[in-house]
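Asks: this is a predicted model, with the sequence first.
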Amino acid sequence: MGRAIAGAALLAVLVSGCATRGSVREVQADLTAVRSELQALRRLHQDTAREVAQAAAELRAIEDRLRELTAGTSAAGAEVSRLRSQLVAAEDAIRKLQAELAARPTPPPPPAPEPAPREPAVRAPAADALFQTALATFRAREHGQAVLEFLEFLARYPKHALAASAQYWIGEAYFLQRDYRQALVEYQRVFEHPGADGVAPDALLRIGLCYDRLREPERAAETWQRLLREHPSSEAAAEARRLLKTRRAAARP
């Protein structure tokens, strides 16, 4: 079409007899401009067509998504209705069960449990014999075995009047083996057992000696001072006074 227009224009110029080189060039330039405009219009038309097609596709996708959402909403509504029906049925069943339970007679209370059998009384002769056996083992310098026997005594007779004494001799066994840290632990356990008052002075004296052997003189002195306050007239207190006096004299320059 562009070529036809250009030819017609050129023919008109020639027929009029006024054609010059300059006028021909002007016509050709005009024709070139027309062709460019036509090409631009074609590209614009193509771009517009593509945009319209893309918009149509997006619109169809939106419509499909809308249909899916509508279907999902309907399904959710149906599920809610189903659950509501189940809840109503469950509430009806609970009310029915409560009514049945209320109509039943109250069962009689269960019988009182039988009293627990009393523990047999500890046989004092057996406990004393076990204690004396452990003490004899200790005096035979079998300190490890003596610890085991005193522990057996405490396990079998934890409330016996000699329990604190048994614990004290366990501490003595470790002390004589120079295991002062374990001896300290065992002496401190004396006060957890019945009958601790009878061996408390000796236990405090030994606790102080353990601290002294472990090079903790301040704690040793504190323990001996406690012994003097709580048991001032005991033989252990007299020994504690002597030890404190000796330590003070040694500390003087």
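Replies: Thanks, I have it.
Asks: only C-alpha atoms for contact and neighbour calcs from this point on.
Replies: Noted.
Asks: what about stretch 170-189, distance to the chain center?
Replies: Remark: stretch 170-189 is offset 39 Å from the chain centroid, using Cα atoms, centre = their mean, to the nearest Å.
Asks: typo on my end, it should be stretch 87-98
Replies: 40 Å.
Asks: flag every buried residue along that stretch.
Replies: For stretch 87-98, a neighbour-count test (16 or more other Cα atoms under 10 Å) marks nothing as buried.
Asks: near Leu228, how many other residues are there?
Replies: 21 (other Cα atoms under 10 Å).
Asks: SS state for it?
Replies: helix (DSSP: H, G, I helix; E, B strand; the rest coil).
Asks: name all residues that make contact with it.
Replies: Ala237, Ala240, Arg241 (Cα atoms under 8 Å, 6 or more residues apart in numbering).
Asks: any figure for the gap between it and Thr246?
Replies: 16 Å (Cα to Cα, to the nearest Å).
Asks: returning to that earlier point: compare the contacts of Leu228 and tell me which is most surrounded.
Replies: Going by other Cα under 10 Å, Ala240 tops the contacts of Leu228 with 28 neighbours.
Asks: that residue touches Trp224, doesn't it?
Replies: Yes. Between Ala240 and Trp224 a contact is recorded at 5.6 Å, counting by Cα atoms under 8 Å.
Asks: which neighbours do these two share?
Replies: Between them, Ala240 and Trp224 share the contacting residues Leu205, judged by Cα under 8 Å, 6+ apart.
Asks: tally of neighbours for Leu135?
Replies: Residues near Leu135, counting by other Cα under 10 Å: 21.
Asks: element containing it?
Replies: helix 124-139 (DSSP states H and E).
Asks: list of residues touching that helix?
Replies: His143, Gln145, Ala146, Val147, Glu149, Phe150, Phe153, Tyr157, Leu162, Ala166, Trp169, Ala173.
Asks: rerun that using 6 Å as the cut-off
Replies: Helix 124-139 is contacted from outside by Ala146, Glu149, Phe150, using Cα atoms under 6 Å, 6 or more residues apart in numbering.
Asks: now it: buried residues?
Replies: Ala127, Leu130, Phe131, Ala134, Leu135, Thr137, Phe138.
Asks: with stretch 200-211 instead?
Replies: Ala200, Pro201, Asp202, Ala203, Leu204, Leu205, Arg206, Ile207, Gly208, Leu209, Cys210, Tyr211.
Asks: second structure follows, compare the two:
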Amino acid sequence: MILRGLGHFCPVLYCVAEGVFLVTSCRSPWATLPLLLSLLATVHPATARGSADEIAALRQSQVESNRELERLRDNLVILEGRVLDQQKQLNDLRGNLALLRSGSADKIPLPAGALPHEAYLRAFGDYAAGRYPQAIIGLEAFIAANPTNEYAGNAQYWLGDCYFLQQQYALAVAEFRKVMHNYPAAPKAPDALLKSASALQALNLHDQAREALETLSSRYPNSAAAQKIRQKN
């Protein structure tokens, strides 16, 4: 079969098998698709079946593509919701920190289930603002009420540092040692040994200070605190 002049406005079909010209007038060549398939089936049935199968496959592919697009759109909506939720939490945290730094800790809301964390933030806010007596009270209360909390080890370190920054070195050493005894895996444990050594040196207890540094190097060789010692040496 030969197809001539298959244009947008007037497709012309010539069927060799029948010796007949067929002229159709339409605005779109797709309107002649059923006729084309019918003629193909008459002249070459195998070709017609192949064309029909290809069209069916294309339609199925389009359906699957549409489904995948809808799935991606749904996932995008979910992700946008999560981003907005995380942004809200971040904004709330920034607001709380601003209140802590301004000394308005009593204005921070304490939602249910977040009391230990908020208590820690309050005490740390006092420490960061240089209100060491208030920080000591808050940190001691937090540790006593939440000895196994994930922030307890850090709270113990900040408690020792409150005394250290007030040059109460004996009390600082006692609190830093509690970090090692009660929270040896805490992130601030290496720093507690380093600060303890500094406090011991201030007390002229140089042998004990050296022992603290040796313990730091042996227990936490890869810590930032141990690296500071190596850089000084």
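Replies: Cool, got the structure. Note that the structure is predicted; figures quoted are calculated from it, not measured.
Asks: could I get the TM-score for this pair?
Replies: Remark: TM-score between the superposed chains equals 0.49 [TM-score structural alignment, normalised by the length of the second structure]; 122 aligned residues with a Cα RMSD of 1.6 Å.
Asks: quick one: which of the contacts of Leu228 of the first structure sit in helices?
Replies: Ala237, Ala240, Arg241 (DSSP state H).
Asks: and which of those is nearest to Ala196 of the first structure?
Replies: Ala237 (16.3 Å; Cα to Cα).
Asks: mind checking how far the spatially closest residue to that closest one that is not a sequence neighbour is from Glu222 of the first structure?
Replies: Nearest residue to Ala237 of the first structure in three dimensions, chain neighbours excluded: Leu228, at 5.4 Å (Cα to Cα, 6 or more residues apart in numbering). For Leu228 of the first structure, the distance to Glu222 of the first structure equals 10 Å [Cα to Cα].
Asks: and if you look at Arg248 of the first structure?
Replies: 13 Å.
Asks: the two: who's more crowded?
Replies: Glu222 (14 against 11).
Asks: name the element the nearest residue to that one once chain neighbours are set aside belongs to?
Replies: Excluding the flanking residues, the one nearest Glu222 of the first structure by Cα to Cα, 6+ apart is Gly208, at 7.9 Å. Gly208 of the first structure is part of helix 196-213 when elements are defined by DSSP H and E.
Asks: and if you look at Gln145 of the first structure?
Replies: Residue-wise, Gln145 of the first structure maps onto helix 143-156 under DSSP H and E.
Asks: quick check: which helices or strands does the following helix or strand past that helix pack against?
Replies: Moving toward the C-terminus from helix 143-156 of the first structure, the next helix or strand (DSSP H and E) is helix 163-176. Secondary-structure packing of helix 163-176 of the first structure (3 or more Cα pairs under 6 Å, 6 or more residues apart in numbering; DSSP states H and E): helix 143-156, helix 180-188.
Asks: and those helices as CSV, adding mean neighbour count and distance to Leu87 of the first structure?
Replies: Below are these laid out as CSV (neighbours: other Cα atoms under 10 Å; distance: least, Cα to Cα, whole Å):
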stretch, mean neighbour count, distance to Leu87 of the first structure
helix 143-156, 18, 61
helix 180-188, 20, 66
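Asks: so which of those is nearest Gln86 of the first structure?
Replies: Of all these, helix 143-156 comes closest under Cα to Cα, at 62.3 Å.
Asks: check which helix or strand Ala102 of the first structure maps to.
Replies: Counting by DSSP H and E, Ala102 of the first structure is found in helix 21-103.
Asks: that helix: how far from the chain's middle?
Replies: 49 Å.
Asks: what of stretch 55-72 of the second structure?
Replies: 32 Å.
Asks: which SS class is Tyr14 of the second structure?
Replies: Tyr14 of the second structure - assigned by three-state DSSP - is strand.
Asks: all helices of the second structure, in order?
Replies: Under DSSP H, the second structure gives helices at 33-43, 45-102, 115-128, 132-145, 152-165, 169-182, 189-202, 206-219, 224-232.
Asks: helices or strands next to the first one in the packing?
Replies: So the one you mean is helix 33-43 of the second structure. helix 45-102.
Asks: can you check the longest one too?
Replies: Helix 45-102 of the second structure sits against helix 33-43, with contacts defined as 3+ Cα pairs under 6 Å, 6+ apart.
Asks: contacts for the helix it packs on, please.
Replies: The contact list for helix 33-43 of the second structure, computed with Cα under 6 Å, 6+ apart, reads Ala48.
Asks: direction-wise, compare that helix with helix 45-102 and give the angle.
Replies: 140 degrees (axes from the mean of the first three to the mean of the last three Cα atoms, to 10 degrees).
Asks: in helix 33-43 of the second structure, what counts as buried?
Replies: Going by 16+ other Cα under 10 Å, helix 33-43 of the second structure has these buried residues: Leu37, Leu39, Leu40, Val43.
Asks: got JSON lines for those, with distance to Arg73 of the second structure too?
Replies: Compiled in JSON lines, the buried residues of helix 33-43 of the second structure are given as follows (distance: Cα to Cα, whole Å):
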{"residue": "Leu37", "distance to Arg73 of the second structure": "37"}
{"residue": "Leu39", "distance to Arg73 of the second structure": "43"}
{"residue": "Leu40", "distance to Arg73 of the second structure": "41"}
{"residue": "Val43", "distance to Arg73 of the second structure": "46"}
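Asks: ok, of those, which one's closest to Ala209 of the second structure?
Replies: Leu37 (94.4 Å).
Asks: how much space between the closest one and Val23 of the second structure?
Replies: Taking Cα to Cα, one finds Leu37 of the second structure at 15 Å from Val23 of the second structure.
Asks: do Ala52 of the second structure as well
Replies: In terms of Cα to Cα, Ala52 of the second structure sits 23 Å off from Val23 of the second structure.
Asks: same check, this time on Val173 of the second structure
Replies: 102 Å.
Asks: follow-up on the earlier one: ok, which of the helices and strands packed on helix 163-176 of the first structure comes nearest Ala4 of the first structure?
Replies: Comparing these under Cα to Cα, the one sitting nearest is helix 180-188, at 121.2 Å.
Asks: thanks a lot, catch you later.
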